[in-house]
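[1] kindly generate the corresponding structure for this input.
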Amino acid sequence: MAASTRTAPPPSREEFSARLLNGSARKSYAPVVDIDWDSPVVPDTFFLPPRMVSLYGTQMWQEMSREQQIELSRQEFINLLSAGVWFENILNQALLRGLMHADVTAASTHYSLTELGDETRHMVMFGRAIAAVHGKPFQPSRIQRMTINLLPLVFQKTVLWIAALVGEEIFDALQREILDDPDIQPIVRRVMRIHVTEEARHIQFARDGARRDVPTMKRRNRFLLATIHGAGGPFYRYLFTNRAVYRRVGLDGHEGRRQARANPYFHDTTRTGFAPLAAFLEEIGLMNRISRRMWTRSNFL
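    Below is the predicted model:
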């Protein structure tokens, strides 16, 4: 009786990785052929749910024509995909550096390589999606490009898992909100569906790595990691209120950013996006007073 009620031990890292590999074998996509890239954009249709557009409900939004509102949703969709390409680039560089020191026979190594394949296909998918909606990507500045190329040098081991979650989970939560709206562009829903399905495994892999590694970290290193992820709050606020997005719609970039950052509807969106990750960081003991304040000041908490 005692043996039958005993809790089964959690899977090892290798067993967990093998499960993810099996999931990838059963359900993966090739966006080049799995998306109808020749399908035309549907007229008079939003690219993001209006409530998720940064200026929704503001004075500027009320003064915009419906065409401008749809165009703003298109530009914010393009901005989201452009940032996705940057994040995938950073993650791929970090994973490749880590693989130089990994056992090539291990299931965890094989899953890292599988994730690399997923991410490169996602970068192609994002680029083709921007082209399919007749958009122009938002390019990082020279300083931002230099930073993107430097970050993989420090994104290793536990830092990599947390950085991956900060880069993926917020987008994942927002994408799930987008999928719930049947009235947006079909190609947007298709891209989001593919990305959500495959990113779910990537998030599981990073969460499992963090759960195993954080308890063994030195106290000082754990404090530093629990602090520095708070920088994600100001960064995302900067990203989601990119002045160039508003300028492309014919709006004043500074005023657009000001109204977006004061917009309670937009605050609801950012808090919804951060909620799952915030709960996980609390669970593993990586949310301290400093990082919590940084996320709160950026309206993600």
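[2] okay, CA-based contacts and neighbour counts for the rest of this
    Will do.
[3] quick one: Asp213 from Phe274, how far?
    Distance, Asp213 to Phe274, by Cα to Cα, to the nearest Å: 22 Å.
[4] ok, Pro10 - contacts?
    Contacts of Pro10 were listed using Cα atoms under 8 Å, 6 or more residues apart in numbering, and none were found.
[5] change it to 10 Å
    Phe16 (Cα atoms under 10 Å, 6 or more residues apart in numbering).
[6] helix, strand or coil: sort out it for me.
    Pro10 falls in the coil class when you classify it by DSSP: H, G, I helix; E, B strand; the rest coil.
[7] how near is it to Arg292?
    From Pro10 to Arg292 the distance is 30 Å (Cα to Cα).
[8] also Asp34?
    Taking Cα to Cα, one finds Asp34 at 40 Å from Arg292.
[9] for comparison, sequence B:
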Amino acid sequence: MTRADTRTQADEAAPDRQAVAQRLLDSSQTLSYDPATEVDWETPLDPSYHGASPEWSTLYGTSYWDDLTAEQQRELTRQEAASVASTGIWFEMILQQMVLRDFYAKDPTDPAFQWALTEIADECRHSIMFARGAAKLRAPAYRPRRFVVELGRAFKTVAAGEAAYAAILVAEEVLDVMQRDWMRDERVVPFVRTVNNIHVVEESRHMKFAREETRERLKGAGRLRKQINALVVAIASYFIVTSMVSKDVYANAGLDPKRAIREAKANEHHKSMMRSSCAGLMEFLDSAGLLTRASMWFYKRASLI
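    Predicted coordinates for the structure are as follows:
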């Protein structure tokens, strides 16, 4: 392919990319939420509700779950929901830094540039919303292990192009499926359902952008580059997904941590839920050339495939 051919392809792709970004901007103006006013922060927590759909609990389907009282089951799902929210904050802060770095000093009149700033603004509101939600669920500040935090620090510093956007997509897609269940479930405390609804609606635009950016950055990429970035994305995905529910949730819910961790690790029901939630995501990664034999090892370890 000549340089002229490459420039022609880039010139043809730019209007399409700008059109997508403009549609996302228009959608954001039409349908966006202010969590400060949309979520009922004032009503005290009703402990008769779950924090998440019970079927998404890491212990659902185990003998330990059956041994728990209804009150313990509800408390566990509240702690797990708070842990997922805290992990979401951690990753959203990584996301914001990667997007800011990607669009640094680029054309501010480009709709893609303006959408990137809109997405960052959304993520700031989401992080505050998750933080307030976790506090209302009476949970501590759950954080990934120190080793994972430092890996995240390195990833946000060096990840670029398709590696950054595909990793963003993985985190958002996994959250999206489980939150769609939670927001419709009347067993879940109402304010959490509202939080999930806001996140699902606004993240659908973010996922669209991440998919488009991933495809765009992969144009003209060679086999070696795809192999390397497929592995980088898979490793990042593994640590993101396995950090969603902290091991500390069990003690904070009043459970026996050793037994809970042991049974959660062997819980085939939860693994099946995770795999089913990622079917569309894996199809996209495969179509983009980012699902390789080496990367599949990490996805299997995380029960994403």
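[10] let me see the TM-score of these two.
    Scored against TM-score structural alignment, normalised by the length of structure 1, the superposed chains reach a TM-score of 0.91; 293 aligned residues with a Cα RMSD of 1.8 Å.
[11] neighbours around Thr37 of structure 2, how many?
    By the measure other Cα atoms under 10 Å, the count of residues near Thr37 of structure 2 is 8.
[12] that one corresponds to which position in structure 1?
    Using TM-score structural alignment, the equivalent of Thr37 of structure 2 in structure 1 is Val33.
[13] more neighbours, Asp213 and Phe274 of structure 1?
    Set Asp213 of structure 1 next to Phe274 and count neighbours by other Cα under 10 Å: Phe274 wins out with 22 against 15.
[14] just to check, that one is in contact with Val166?
    Yes: the pair Phe274 of structure 1 / Val166 is scored as a contact, 8.7 Å apart, by Cα atoms under 10 Å.
[15] what range in structure 2 matches the biggest helix by length in structure 1?
    When structure 1 is parsed with DSSP state H, its longest helix is helix 66-99. Aligned by TM-score structural alignment, helix 66-99 of structure 1 falls on residues 70-103 of structure 2.
[16] how close does Ala134 of structure 2 get to Tyr142 of structure 2?
    9 Å.
[17] which neighbours do these two share?
    Between them, Ala134 of structure 2 and Tyr142 share these contacting residues under Cα under 10 Å, 6+ apart: Gln79, Glu80, Ala82, Ser83, Val84, Ala85, Ser86.
[18] most surrounded residue in the residues you listed?
    Ranked by neighbours (other Cα under 10 Å), the shared contacts of Ala134 and Tyr142 of structure 2 are led by Ala82, which has 32 neighbours.
[19] contacts only, for the residue lying closest to Trp161 of structure 1 once chain neighbours are set aside.
    Once flanking residues are discounted, Trp161 of structure 1 sits nearest to Ala206: 4.7 Å by Cα to Cα, 6 or more residues apart in numbering. Contacts for Ala206 of structure 1 (Cα under 10 Å, 6+ apart) come out as Thr158, Leu160, Trp161, Ile162, Ala163, Ala164, Leu165, Glu168.
[20] mean shift of stretch 161-179 of structure 1 relative to structure 2?
    Compared with structure 2 after the fit, stretch 161-179 of structure 1 shows a mean deviation of 1.2 Å (mean Cα distance after the TM-score superposition for structure 1).
[21] next one: that stretch to chain centre, how far?
    Here stretch 161-179 of structure 1 is found 4 Å from its chain centre; the criterion is Cα atoms, centre = their mean, to the nearest Å.
[22] in which helix or strand does the equivalent of Ala200 of structure 1 over in structure 2 reside?
    With TM-score structural alignment as the criterion, the equivalent of Ala200 of structure 1 in structure 2 is Ser204. For Ser204 of structure 2, the host element (DSSP states H and E) is helix 190-218.
[23] post-alignment, that helix versus structure 1, mean distance?
    Helix 190-218 of structure 2, aligned to structure 1 and superposed, deviates on average by 0.6 Å (mean Cα distance after the TM-score superposition for structure 1).
[24] now that helix against helix 70-102, angle please.
    For helix 190-218 of structure 2 against helix 70-102, the angle between stretch directions is 30 degrees (axes from the mean of the first three to the mean of the last three Cα atoms, to 10 degrees).
[25] after helix 190-218 of structure 2 comes which helix or strand?
    Per DSSP H and E, the first helix or strand lying C-terminal to helix 190-218 of structure 2 is helix 223-242.
[26] okay, and the common contacts of Phe274 and Val166 of structure 1?
    Shared contacts of Phe274 of structure 1 and Val166, defined by Cα under 10 Å, 6+ apart, are found at Gly233.
[27] and the closest residue to Arg193 of structure 1 other than its chain neighbours, how many neighbours does it have?
    Distances taken as Cα to Cα, 6+ apart place Leu179 nearest to Arg193 of structure 1, at 7.1 Å, with adjacent residues excluded. Using other Cα under 10 Å, Leu179 of structure 1 has 19 other residues around it.
[28] with that, I have no additional questions.
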